[in-house]
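**Q** Build me a structure from this.
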Amino acid sequence: MAESMKGLHRSHRCAEVVNAAIGSEVTVMGWVQKRRNLGGMIFIDLRDRSGLLQIVFDENDIGTEGYEKAGKLRSEFVIAVTGKLEKRGGAVNDNLATGELEVRAESLRILSESETPPFPIEEHIQTRDELRLKYRYLDLRRPNLQRNLLLRSKVATAIRRFMDAEGFLEIETPILIKSTPEGARDYLVPSRVHPGSFYALPQSPQLLKQLLMCSGYDRYFQIAKCFRDEDLRADRQPEFTQVDMELSFVDMDDVIDVNERLLKYIFKEIGVDVQLPIQRMTWQEAMDRFGSDKPDIRFGMELQDVSEVVKGCGFGVFTGALENGGTVRGINAKGQGHMPRKKIDALVEVAKTYGAKGLAYLAVNEDGTYKSSFAKFFEEEQLKELVKAMDGEPGDLLLFAADKKKVVWDVLGALRLHLAKSLDLLKKDDFRFLWVTEFPLLEWSEEQNRFVAMHHPFTMPMEEDLDKIDSDPGAVRAQAYDIVLNGNEIGGGSIRIHQDDIQSKMFEVLGFTPEQAQKQFGFLLDAFKYGVPPHAGLAYGLDRLIMLMAGEDSIREVMAFPKVKDASCLMMQAPDEVDPKQLEELGLEIEKKEEKEEKEEK
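**A** Prediction:
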């Protein structure tokens, strides 16, 4: 039978009793982690969000009735205990903040009983994700998840503190907005009041924060909920949180300066001193050196262009790629020349998943000889020149891809990461930041058969590239910048277009007619007619940032109630069917999949 806590007031959280005086009376409340009955004495590990505290039930202190009640306690019972704080009489636990202390119980109330949980409430348990997420409210009691959410709260508070000191105003933007489908797929919300019309949930507050700059607010920020109806990965969710900001009368250096200081400030929360300034690298350099626009710079294995070295060789794979306008590049897996053929074949299969037709290799043996898939097509001097170009030494494994430049970048960029993971080169507590700048303004979409904005249609081109926007739009660079941490893009932003003629030209290149641009973005374009300041911004993915700070591999470990891969919530069983009356009010009718297929067949 659950008891009331009437008249009781918690004096300390479990781990906070370290601040109380030995011999003082304390009242603590929480969940039973473990019970040990040693005959004559019962020991309980009591848990709350602060940690664990040992409670001792001795019949001489608590009385017969209280002792019998303590004997009924089981895991996850919620209890309140009042007693004296003392030094432990038995073994000290150096792994706990309260390891030298215990409370000798004088009274006990059982506030709530518990069924046996479907899995142990313990740190780093090996339980199926589906079970953990179905019972997420139990999963969230685990100490490692609680630490992650406490860290998230502390970082959010630190961000607000820093932004306030820098003159930013926290302004909320609406969740129900107009659909502007230039990017990922929107989540749509039907309107009851306007039948046949829909709101969209924001993919970001991008247009609204630009309007706030038009309104003169100068420095805005928001910790904003955003939504994208896209396929999930380990670091993606259908709803996520952005740290969003926009600034007026600034250039790229101003935005980078304030954000470097912000990163330094919040990383102090985990005891990491971020060294400023953070390294910068152009998009072109990042792709050429690492095959990625979000390179992990914690290790080497950089790409080397050997096209000139191999152009006269007799190996058709290399020469064929070069004749078709492609490239030949390689990476040097230092000290891996002993890798068995079976493992090299596995690397070939990895390369194929990223678009490669194959992977050429050359192992430099300790005696200076070679083991290779293509050496027979090379003269001895050509091989030596190739090894030299790759900075090869005895014991190294050289891996090569030959194809179109993008394929080679993708293949070798992925391969260097695969090797780094398998060779244990990636240390989670080694935080390496990088700014990537000068992205292409546009990229060609085979699916849409047109250029699309690499970031969004409001990104300002590099001024020295403006004359190429008609003649060679693919060569135009953007005044865009991403902040990368350990191979993860944690934030991105750009200088925005604030001139009418450049914005019109951008829409034209993207295939919008003036009428289409007005229909989709008219509210922004109209606002720009009334005096718009030069402005720029940046947004962080807060979930991804906290994931990296906490040393986790998935953002689900730093979100309270995440979704699974099909964007459903196993705990709430959402999405779910709704009452037909609700659909009727919205003027909606659900067409069953079978009915749709029958109509299509007819």
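
**Q** contacts, neighbours, all on C-alpha from now
**A** OK.

**Q** Is it correct that K352 falls within a helix?
**A** Yes - assessed with DSSP: H, G, I helix; E, B strand; the rest coil, K352 lies in a helix.

**Q** Report the contact partners of the closest residue in space to it that isn't next to it in sequence.
**A** Leaving aside its chain neighbours, K352 sits nearest to G358 (6.2 Å; criterion: Cα to Cα, 6 or more residues apart in numbering). Listed by Cα atoms under 8 Å, 6 or more residues apart in numbering, the contact partners of G358 are V348, E349, A351, K352, A401.

**Q** One more: H338?
**A** Contacts of H338 (Cα under 8 Å, 6+ apart): A363, N365, G395, D396, L397.

**Q** Please apply the same query to A351.
**A** A351 makes contact with K357, G358, L359, V411, L412, A414, L415, according to Cα under 8 Å, 6+ apart.

**Q** Make a ChimeraX selection of the buried ones in those residues.
**A** In ChimeraX, a selection of the buried entries from the contacts of A351 looks like this (16 or more other Cα atoms under 10 Å):
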select :358,359,411,412,414,415
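
**Q** What about the contacts of A351, which are in helices?
**A** Secondary structure assignment by DSSP state H places V411, L412, A414, L415 of these in helices.

**Q** now the other sequence, so there's something to compare against:
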Amino acid sequence: MVRENIYRTVTCGELRESNIGDTVRVAGWVENIRDHGGVMFLDIRDHYGVLQVVVHNDEILKDINRECTVTLSGKVVKRDEDTINKKIATGYVEVHTEDIKVLGKCKNNLPFEVMTSTNTSEDVRLKYRFLDLRNPKVHNNIVLRSQIISYLRSKMNDMGFLEMQTPILSTSSPEGARDYLIPSRKHKGKFYALPQAPQIFKQLLMVSGFDKYFQIAPCFRDEDARADRSPGEFYQLDFEMAFATQEDVFAVAEEVLYDTFKKFSDKEVSKPPFKRIPYKESMLKYGSDKPDLRNPLLIVEISDMFEETDFAPFRKKTVRSINVPDCAKQSKKWFKRMEEFALSIGMKGLGYVKVNDDLTFDGPIDKFLKPGDREELIKRNGSKAGDVIYFIADTPDQAPVLAGQIRTEVANRLDLIDKSKFEMCFIVDFPMFEYDENGHLAFTHNPFSMPQGGMDALQNQDPTEILAYQYDIVCNGVELSSGAVRNHDLDIMVKAFDMAGYSEDDLKSKFSSLYNAFQYGAPPHAGMAPGVDRMIMLLTEEENIREVIAFPMNSNAQDLLLGSPGEVTEQQLREVHIKLR
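**A** Presented below is the predicted three-dimensional model:
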């Protein structure tokens, strides 16, 4: 026997002309109430859509207001021609009712209008997130999130990966971002930590004999928020493969990301194989290790041209140029605003020249150029009449970054970025080591990456010239993932950590699990972890990652809905042996 639901027999989004004449029961939220001279029109909304309901007896609406929940029954009727709404799926029909019942009352003074909630301040939206999520745009982002995660799971299963769960209560890591610590009740003075990533566990799974692992992994880092980073926690498609090379990982990432972006977007997506751009080349050409390849502007190295220049700001500096096609026609105000932007990011000014029809130059830098410089600049930059060449000069560390910011700003102001595309690339060949501010050799990224050249490179190369099998996936200037071929050889690991100032005893005590496991037959293994939240942010074309998370913290790492972080009782503190200072 099929039991009929007492609240609804159909959803608000499923009625069509084929249902005309049916008697149905629906339930949902009252989105709107309109009085048309004695005939009342209600828009009823649920998870599936919106339905127009007609009431001829306004007495039955005396307890009804917007955003209360109701159930009602009535006959499906075809709308009058002049009231058809082609914007919604149910727009050709309506339900006429004389039987409506309030299921959940709603206050009259809403904190904001649900349908325009995205125009409200973020803190108010997050405090009343349950209302904000009723906004169809916000609601649909979360529905899409569910669909994308479901697709990723299916895709990884089809590719032979085994979904596994790794612990949430873990140990503090001396590397990476700041941990979230959890005091132990049973072990006085000791702490668990929430995992920044399942890194150690997934490597141990490879040593344990599993071949291909994945999970939609929650990660916890006590970091400040950004537009593309949610504070506190985030999710990634974490995967690892045994007996795998860098190219094996790339092949999986290319198939998963290409298929996912093609399925959930109408935009053009980079076809595999994605471009491989060495880190050094990326910093030179794009001024970033997260390049937006939709931006056609390129940065050119010209430091050698100004080693002995009379122009002091360029002398013995790292100097870069950017050619901007057809930019000479811009107004004086435009150039002034670009200079103001340059000052705002820490530059002392922004030199440029305009290329004339006869390929001579106009501009503040022209008088400092030597004979032959103009021809050389045109050659290196591929300049033509009407172009502008911008100059950026600073220290070897700062010049690439500043040039990258100027490249992005110019492209945005001139609308040069092709927003109809998803441009993917791998950034590869990251340096293994760098010298820190104290002159000590340190790891640049993941210390557990395999150095290219193995032990021979560690013993015989300049440490700053050693490259690692580390890689990032970047899409439209957003880092989706980092990953690496892991260092599974204990001798190489001991040597690499020794170079970075860690003794073998440090390795044993701080990373005891890997140190022990790698003595028992570790396979070569590699993996990566594309960020799920960032993928969804790109696919929904949202500029803020919190728009694609159901219950995010605000930019100050506060949950305004539940009120965390919050205070706890003295008894709770005593139980975990904590005293507040």
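
**Q** about what we covered before: which among the contacts of A351 of structure 1 gets closest to A158 of structure 1?
**A** The closest of the contacts of A351 of structure 1 to A158 of structure 1 turns out to be A414 (Cα to Cα; 34.8 Å).

**Q** can you tell me how far that closest one sits from D296 of structure 1?
**A** Using Cα to Cα, to the nearest Å, one gets 11 Å for the distance from A414 of structure 1 to D296 of structure 1.

**Q** Touching both of the two, which residues are there?
**A** Common contacts of A414 of structure 1 and D296, defined by Cα under 8 Å, 6+ apart, are absent altogether.

**Q** Please pull up the equivalent of K209 of structure 1 in structure 2.
**A** With TM-score structural alignment defining the correspondence, K209 of structure 1 maps onto K202 in structure 2.

**Q** you'd agree that match is in a helix?
**A** Yes - under three-state DSSP, K202 of structure 2 sits within a helix.

**Q** The residue nearest to it when sequence neighbours are not counted - how many residues pack around it?
**A** Take K202 of structure 2 and drop its neighbours on the chain: the residue closest to it by Cα to Cα, 6+ apart is E240, 6.6 Å away. Per other Cα atoms under 10 Å, the neighbour tally for E240 of structure 2 reads 27.

**Q** Over to L152 of structure 2?
**A** Counted by other Cα under 10 Å, the residues lying close to L152 of structure 2 total 20.

**Q** ok, the contacts of H338 of structure 1 in structure 2: which stay?
**A** Counting by both residues aligned by TM-score structural alignment, their matches' Cα atoms under 8 Å, these that remain in contact in structure 2 are G395.

**Q** so what corresponds to the residue nearest to K352 of structure 1 in structure 2?
**A** Counting by TM-score structural alignment, G358 of structure 1 corresponds to G349 in structure 2.

**Q** Pretty sure R221 of structure 2 sits against L181.
**A** No - the pair R221 of structure 2 / L181 is not scored as a contact, 10.3 Å apart, by Cα atoms under 8 Å.

**Q** Show me which of the contacts of G358 of structure 1 are buried.
**A** The neighbour count (16+ other Cα under 10 Å) marks V348, A351, A401 as buried among these.

**Q** Aligned against structure 2, show me the partner of the last one.
**A** Under the alignment defined by TM-score structural alignment, A401 of structure 1 is paired with I392 of structure 2.

**Q** for the first one, same thing?
**A** Aligned counterpart of V348 of structure 1 in structure 2: E339 (TM-score structural alignment).

**Q** in which helix or strand would I find its match?
**A** According to DSSP states H and E, E339 of structure 2 maps onto helix 332-344.

**Q** mean per-residue distance, that helix to structure 1?
**A** For helix 332-344 of structure 2, the mean deviation from structure 1 after alignment is 3.8 Å (mean Cα distance after the TM-score superposition for structure 1).

**Q** For the stretch 201-350 of structure 2, which segments count as strands?
**A** Under the criterion DSSP state E, counting those that start in this stretch, the stretch 201-350 of structure 2 carries strands at the ranges 212-221, 232-242, 268-269, 275-278, 299-301, 318-324.

**Q** can you put those in TSV and add distance to R546 of structure 2?
**A** Listed next are the strands of the stretch 201-350 of structure 2 as TSV, based on distance: least, Cα to Cα, whole Å:
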stretch	distance to R546 of structure 2
strand 212-221	15
strand 232-242	10
strand 268-269	24
strand 275-278	30
strand 299-301	33
strand 318-324	34
